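Starting from these lines, generate the structure:
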Amino acid sequence: MAATVFTDLQQIKDSVGKHLGHSEWLEITQDRINRFADATGDHQWIHVDVDKAKDGPFGAPIAHGYLTLALSNLFLPQIVEVRNISMGVNYGVDKVRFPAPVVVGSRVRGGAEIAAVTDITGGIQVTIRITIEIDGAAKPACVIDSITRYLA
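Below is the predicted model:
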């Protein structure tokens, strides 16, 4: 079950600025990185060449930034659930940043807060700031201002 459950759109509006909770931790494995490289065609050595990456700037392979971004789709349903709506539509993102690399073997999780809510025809548009944290790191791996439309 999600950390935060909303049963109507007004509850979302009333929660601007509220932290919604965190997802479970997820270990970033070399296998996950390799499968992402295969799916996207991005086989840059910093991600997939374990031996060469040991001598690189991070001492090991790192996850693709877009892999880290894509994990928001895994984490967000663990954090928030919206009930009693006809649908939720992923509308896009306003801003994505990658402050710190995710080294293979690291654990990451998502946290979320409602940054803004605006009324739209038939529902609301919600900006959720998703922060993907690295266990033990000072900086997050990724910060996403994700936009979702919830329709009544």
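
all contacts plus neighbour counts: C-alpha atoms, from now on.
Noted.

roughly how far out does the longest helix seen in the chain sit from the chain middle?
For the chain, the helix with the greatest residue count under DSSP state H is helix 30-40. In terms of Cα atoms, centre = their mean, to the nearest Å, the gap separating the centre of helix 30-40 from the centre of its chain is 17 Å.

please give me the structure for this one as well, since I'd like to look at both together:
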Amino acid sequence: MSTEGMSTVTSTPSAPIHVPSVAALADAVGQRATGEWFTIEQARIDAFADATEDHQWIHLDAERAASGPFGTTIAHGFLTLSLLPRLASSLVEVGGVAMAMNYGLDRVRFLNPVTAGSRVRATTELTGAETVAQGVRLSSTVTIEIEGVDKPALVAQTLALYVPEA
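Next comes the predicted model:
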């Protein structure tokens, strides 16, 4: 059964997933961790609009957005996605790592808009670990929750490469 679009909201943050070594990542598959709340302020939305040159009124014009479909301005979907490192990177701690890097995304779904002033957080579930020449490629499902809202903002299948210390 797919959990896309279903709420994963938990009441409190959890401890990070601790993995003793890169080689042990496969043993951690199935574990889940939830992070702290983070507020998406209008100033951040404005800065993202400037950085990406996406100045659509739904993100920036509070007066017009008040009569729009969400009653206020909303964060860009790509802004929410760009916060994955801030929201999720502390949820998995792996020992003996020389380097960890973003390997990409297999799937991203924007399910619900994030209104300005909302608080969001990440829940990460480790879904796969594949040994590759450089180390281990870890697959995770990251869900960005919106405080007080049942439907998540986004769900992404992320990939990270963990390279062990020599």
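
on that earlier part again, where in the second structure is the aligned partner of the longest helix of the first structure, by residue range?
Alignment of helix 30-40 of the first structure against the second structure: residues 42-52, by TM-score structural alignment.

how much does the longest helix of the first structure stray from the second structure?
The superposed helix 30-40 of the first structure is, by mean Cα distance after the TM-score superposition for the first structure, a mean 0.7 Å from where its aligned residues fall in the second structure.

how about that helix: buried residues?
By 16 or more other Cα atoms under 10 Å, the buried positions in helix 30-40 of the first structure come out as 30, 33-34, 36-37.

Helices of the first structure, start to end?
Residue ranges of the helices in the first structure, as given by DSSP H, are 9-13, 30-40, 45-48, 50-54, 65-70, 72-79.

Please name every helix or strand in contact with the second one.
Secondary structure elements in contact with helix 30-40 of the first structure, counted by 3 or more Cα pairs under 8 Å, 6 or more residues apart in numbering; DSSP states H and E, are helix 45-48.

and what of the shortest one?
Using 3+ Cα pairs under 8 Å, 6+ apart as the contact criterion, the neighbours of helix 45-48 of the first structure among helices and strands are helix 30-40, helix 50-54.

OK, contacts around Q31 of the second structure?
Taking Cα atoms under 8 Å, 6 or more residues apart in numbering as the criterion, Q31 of the second structure is in contact with 17, 125-126.

Now do the residue positioned nearest the centre of the first structure against I144 of the first structure, distance only.
Closest residue to the average C-alpha location of the first structure: S72 at 2.4 Å, with Cα atoms, centre = their mean. Taking Cα to Cα, to the nearest Å as the measure, S72 of the first structure falls 8 Å from I144 of the first structure.

All set now, cheers.
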